[in-house]
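Engineer: fold the following for me, if possible:
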Amino acid sequence: MVLNAEITEKSFGSKVLMSNIRLNVDDGEKIGVIGRNGIGKSTLFGLLTGADKDFSGEIIYRRGAVLASTQQEYSDVGEQNVLEFILNDLPEYSQLHHLITELPLTMGDDLAQIEKYSDALERFQQKNFHFIEEKIIGELANFSLAGFESKKMNQLSGGQKRLADTIKIIYSQADLALVDEPTNFMDYAAKDRFLDWMKSTKGAVLVITHDRDVLKQVDKIIELRDGETVAFSGNYDAYLKQNAFSTTNKMSDYESIQRRIVNLRQKTREYQRMKERARDPGTIQRFKRLENNARAELSQLEGVKKPTFWIDKEHVENLDYKAAKSYEKFKARNVKISVDNSTEKSRRSLVRSEKLALGYGELVDTIEGKNGAKMLFENLNFDLKVGGIIELHGRNGAGKSSLIKAILHPDSPASPSIYNGEIQIDPNVVIGEYTQEITPEFFKTSLKAAVEKVYLDQNLEISETKLRQILHQYLFNEGDFDLPIARLSGGQKARFQLIKMLSSDPNLLILDEPTSHLDLPSIEELESALKKYSGAVFFVSHDEYFRQAMKKTDKDYRVVEIGER
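Structural biologist: From the prediction side, this is the model:
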């Protein structure tokens, strides 16, 4: 066993976030960590890495175990370039490299120093560090970071920093790797590489993720639920089956408790009436004792918090009538995504392109041909009609986001240039956009004010009542309303983006990796809403489960390939 953790309490002020966390990780075990957004998954990793020591409990690692983890913040990367960032954080690399580089310059005939150098050199070879720089530089291409080895980390986007951090994990040779949401910014090639590493590495991997492609490859799933950990053996498919079974049993137990509470309340009233009517002291004492016992049990049962009940829709359909009725009554709140599901008979084109060539910079005719510009792609053709779906497929950097910019903001200086062909957009189209990054104009604005701004900027009516209703519909509570957008969690930001996208009742949705920061129930709700949606969908996603869900709709589904596969 490489890790044994028991956390009896982790609090923020008066709020208890965790109270019964038990986590055991065996050598080489691959474990997925899941849970609703805001439940404390990243907080748990902070405890496990030692970054947060403010808790009650015990965390024990096997003696000598090497631990590697992705960072939660990248504010301290300084002036390091990408290669230095990866190498400097590899366990033992910096120390060994320093010894074998510096000792030959100073050791002379000192036998102790010579032995120290020899030991360091042997260990360096054991760790296969001799050609590590070349390997990492080659690896960068798998993560769409080719040529980035000398680029400063502080010049990278948040997603690129996470990719560089993941490469560091891959080369850490750790006994236990803690990886937080690694695939959010990966394309299909990078994800395949990550999954190949995760399956083949001899070390254990603990990965926070709601990426079902990753969860399908794990040995065990740990779910954080109601401040506790619940373990499920097997991968994602096994989890869904076990979760449906255990949740059904827990619902039955909870329903029994609720029936007992009703019964005890009735009994306490009856005992109280009988006590008041009685004249015999012995009888009075007997009913008083029965009333006190009933009240004590009632108080204990009323203190039982309602557990979080969630079962995926496929398994809900297989519940018997009684269990299905109980689930409908007790199921956990989820985001409620409302989309236009009216039927439009028209099959008009909303967005189409013909022989489109897109890039940045100005094309200049020279003897050698067209120079002075970076061509992203050319000869791109598509026609997205009402009720249709287009999946935009390609590697990071191929031009997917640039095409979306050209559609959404054709006149913006930041948008790419059209070198050939054209993009035709229906004048009556109403576009709802979901992106991974929130525009900076919202960063310092409170959540409530930001949602209000979204509506007012589009000249849409928004009352105080409607504003609160929308926020509650997307699982925000009163304590979230005044938080600046920049301080929201990844999942909360994703829910804000959904509100923003759907605010104008669009007939065309443009989605850029929509499942990346959502938890499993929210992803399921999004997929269900899109299946009912009557408008057109233009999306980018490297979530294979999401792609298959979109293919199974009754819509006209097409894949538009950008760049080389």
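
Engineer: use CA for all of it now, contacts and neighbours both
Structural biologist: OK.

Engineer: what about Ile170, neighbour count?
Structural biologist: 20 (other Cα atoms under 10 Å).

Engineer: hmm, it is touching Asp196, no?
Structural biologist: No - at 10.3 Å, Ile170 does not count as touching Asp196 under the criterion of Cα atoms under 8 Å.

Engineer: which of the three states applies to the closest residue to Gly397 other than its chain neighbours?
Structural biologist: Computed as Cα to Cα, 6 or more residues apart in numbering, the closest residue to Gly397 that is not its neighbour in sequence is Ser144, at 6.9 Å. For Ser144, the assignment made with DSSP: H, G, I helix; E, B strand; the rest coil gives coil.

Engineer: nearest residue to Arg193 in space, please, no chain neighbours.
Structural biologist: Asn142 (7.2 Å).

Engineer: which secondary structure elements does the top helix by length along the chain contact?
Structural biologist: When the chain is parsed with DSSP state H, its longest helix is helix 236-277. Other helices and strands packing on helix 236-277, by 3 or more Cα pairs under 8 Å, 6 or more residues apart in numbering; DSSP states H and E, are strand 228-233, helix 281-302, helix 313-316, helix 321-330.

Engineer: ranking those by burial, who's on top?
Structural biologist: Comparing the helices and strands packed on helix 236-277 by mean neighbour count (mean count of other Cα atoms under 10 Å), strand 228-233 ranks first with a mean of 18.

Engineer: what's the angle from that one to helix 236-277?
Structural biologist: Interaxial angle, strand 228-233 versus helix 236-277 (axes from the mean of the first three to the mean of the last three Cα atoms, to 10 degrees): 140 degrees.

Engineer: against which helices or strands is strand 228-233 packed?
Structural biologist: Judged by 3+ Cα pairs under 8 Å, 6+ apart, strand 228-233 is in contact with strand 21-25, strand 220-225, helix 236-277.

Engineer: and this one, so I can compare the two:
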Amino acid sequence: MILAVNHIEKSYGIDTILENITFHIEEREKTAIVGVNGAGKTTLFRILTGEISADGGDVFLKKETTMGYMAQNQQIESSRTIYEEMLSVFEKILTAEVRLREIENEMTHLSGKELSDMMEDYASLQHEFEQNDGYSYKSRLKGVLKGLGFGEDEFDRPLSQLSGGQKTRVYLGKLLLSKPDLLLLDEPTNHLDIASIEWLEDFLKTYDGSVLIISHDRYFLDKIVTKVVEIENRKSTVYNGNYTAYMNQKAINRDIQQKAYENQQRELKRQEEVIRTLKAFNREKSIKRAESREKQLEKTERIDRPDSLPSHMRLTLTPRIISGSDVLHAEELSKSYGGQRIFRHVNLDIKRGETVAIIGPNGVGKSTLFKMLLGEVPSDSGLMRFGTNVHVGYYDQEQQKLDSNKTIFDEISDTYPTLTAGEIRNMLAAFVFTEDDVFKQVSSLSGGEKGRVSLAKIMLSKANLLMLDEPTNHLDMFSKEVLEDALNRYEGTVVYISHDRYFINKTAQIILELSPEGITRYEGNYDYYMEKKAERARKEALLAAEQPVKGAAPAPVQTMTDTKSDWLKQKEQQAAERKLAAKIAKVEKAIEETEAAIAKADEDMAAASSDYAKAQEIFEEKTKLEEKLEELYEEWEGLHA
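Structural biologist: Below is the predicted model:
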């Protein structure tokens, strides 16, 4: 065990934030802390790092354990470049490297015992240098930077020129390279695109230390964690398994607890009625029996009513009128800034009722494309048009459409002046703004609160085309589920930008992958997209492997002057190529079978959701299959190396 948290309590004034937080983490374990916005997750992290003190309880950290902490918006103030800042992690290695070069120079001028002593020092220092990965630190550094979305052309950019999100990524990179025994990561995927999130998943899955993660990225948590600590109503509950297992077990536990409570309440009422009846007989024997029953009733251990669930927003999206069948059309759109092309050859054809997700790496121009379609940014070329009776509702990830000088109430009433005060209050209550909350200044709101205000305005707009830029950013998991349900019931058209793979999987019917050379269309959700990408990669790899054999010039007719050894070498080469092709085919077949088995496990797990023991057994088998699939992919890559 590397960390134990026992009965942690924390209050601010009369507001109790944490009341009874208890859990532990084993070495190399990957654990998630989940809960609604405001549940106290970040407060707990600050207690664990010693930034603030708890009012009660204990935190035990294994002796000599190193801890690394990344806050949500971790900033770095430095005059160094990205590469120089990352290099600072390896200060000890760099010092040792300099000293090794110095010793090498000094040894050229020594002999005898002096040389022998210095050679011993050199051997000792070199061993320490090797133990600290002294020969691989540069490749590790570059690998982490590239994994987090920085190209080599950005390595020399000064930190002073970076955005807040980019600085947070640099800090995360430094933290990963420093390899602490315990990593605390608060929303690590917030500023990453899908490719970088997938890289971080692979990194953390094989990380030698323990990891404690706060995240609303459900797909990410499903891939990484094996334990979930939920903070709800100021208390903690521990669930074994990933995010999906936690949600299934939470629903089962709550149902069991609710039924047990209701059954006991019925039995208590029945006993009380029997006691009243016995007393009403007013006979000595019946009164004694009533008293006996009362004593038994007093000894009964009462089951607590399940805590009420935290308030969640309620969202209903209804278009005012139906649009024409053709909603949005664009041809050959392109955009450049300062002579540098962002994208070109972008073509869109979106029909009524479609839910379309636009994905792509950071910097490829997804938000720029949205602003071009909305007429906020001019296009360099191409044409675009909206269809008949199309009314757009736009969700801006930066929330720039909100007036920071207004209150929440005024933001709604000024936009929709025909609404009465009561109607506005009722509507805001559906978005968890009650009583005096409605008079909060927009400037004082958290990212999640601003997101709820923006969604409230979109709901009131009754638009029939929703254009949403990163709508799940800052929303907690429960609010995301509400938004998913609302979009799936919506009768209009939806186009959104997102890197939330779970959200995309639940809502998208079409995925448009944006690249500098245009858009690739996939007719399905995120799982379908990943399947098609993998299928394409396999075909390309197989084609590349076959190319030298198929494309080779016909072998010249052997002459009597060819040596036997040349002929044998040729035969050996052909045999090796056939053997390699057979191995590749075998591994690819195993990959397909394993993927099918994982899909079957998903179906079985869903069917067995009411039987937790069976579901857990299937989940463990699925985990083994996923590990096997990872090994098969590594083997496949090795065969193509």
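
Engineer: kindly provide the TM-score of these chains.
Structural biologist: After superposition, the two chains reach a TM-score (TM-score structural alignment, normalised by the length of the first structure) of 0.76; 504 aligned residues with a Cα RMSD of 4.1 Å.

Engineer: can you pull the contacts of the equivalent of Ala174 of the first structure over in the second structure?
Structural biologist: The alignment partner of Ala174 of the first structure in the second structure, by TM-score structural alignment, is Pro180. Going by Cα atoms under 8 Å, 6 or more residues apart in numbering, Pro180 of the second structure touches 65-68, 209.

Engineer: nearest to Lys41 of the first structure, out of the helices and strands packed on strand 228-233 of the first structure?
Structural biologist: The closest of those to Lys41 of the first structure is strand 220-225. By Cα to Cα, the value is 7.1 Å.

Engineer: Ser200 of the first structure and Leu47 of the first structure, how far apart?
Structural biologist: Ser200 of the first structure sits 27 Å away from Leu47 of the first structure, going by Cα to Cα, to the nearest Å.

Engineer: quick one, which of the two is more surrounded?
Structural biologist: Neighbour comparison, Ser200 of the first structure and Leu47: the larger count goes to Leu47, with 17 against 10 (by other Cα under 10 Å).

Engineer: how about the nearest residue to that one, chain neighbours excluded?
Structural biologist: Per Cα to Cα, 6+ apart, closest to Leu47 of the first structure is Lys53, 6.2 Å.

Engineer: count of neighbours near that neighbour?
Structural biologist: When neighbours are counted by other Cα under 10 Å, Lys53 of the first structure registers 11.

Engineer: what sits against the residue most central in space within the second structure?
Structural biologist: With distances taken as Cα atoms, centre = their mean, the residue of the second structure nearest its centroid is Asp217 (3.1 Å). By Cα under 8 Å, 6+ apart, Asp217 of the second structure lies in contact with 189, 477, 500, 502.

Engineer: again with Val16 of the first structure
Structural biologist: 9-10, 227.

Engineer: and it, how close does it get to Lys325 of the first structure?
Structural biologist: 32 Å.

Engineer: what's the answer for Ser346 of the first structure, then?
Structural biologist: Distance from Ser346 of the first structure to Lys325 of the first structure, by Cα to Cα: 39 Å.

Engineer: could I get the full set of helices for the stretch 101-250 of the second structure?
Structural biologist: 112-131, 137-147, 164-178, 194-205, 218-224, 243-281 (DSSP state H, counting those that start in this stretch).

Engineer: tabulate those helices (a markdown table), appending distance to Lys571 of the second structure.
Structural biologist: Formatted as a markdown table, the helices of the stretch 101-250 of the second structure follow (distance: least, Cα to Cα, whole Å):
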| stretch | distance to Lys571 of the second structure |
| --- | --- |
| helix 112-131 | 43 |
| helix 137-147 | 39 |
| helix 164-178 | 48 |
| helix 194-205 | 41 |
| helix 218-224 | 46 |
| helix 243-281 | 53 |
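
Engineer: which one of these lies closest to Asn389 of the second structure?
Structural biologist: The nearest among those, by Cα to Cα, is helix 194-205 at 34.4 Å.

Engineer: how about Pro332 of the second structure, secondary structure?
Structural biologist: Quick fix: residue 332 of the second structure reads Glu, not Pro. strand.

Engineer: residue in the first structure matching it?
Structural biologist: Glu332 of the second structure maps onto Lys355 in the first structure, by TM-score structural alignment.

Engineer: still on that earlier bit, the residue nearest to Gly397 of the first structure contacts Asn396, doesn't it?
Structural biologist: Yes - with contacts counted by Cα under 8 Å, Ser144 of the first structure reaches Asn396, the gap being 5.9 Å.

Engineer: what distance do you get for the match of Glu332 of the second structure to Ile222 of the first structure?
Structural biologist: 49 Å.

Engineer: now Asn240 of the second structure, nearest residue through space, not along the chain?
Structural biologist: Lys227 (4.5 Å).

Engineer: so how many other residues sit close to the aligned residue in the first structure for the one you found?
Structural biologist: Matched to the first structure by TM-score structural alignment, Lys227 of the second structure sits across from Lys220. Residues within reach of Lys220 of the first structure, counting by other Cα under 10 Å, total 23.
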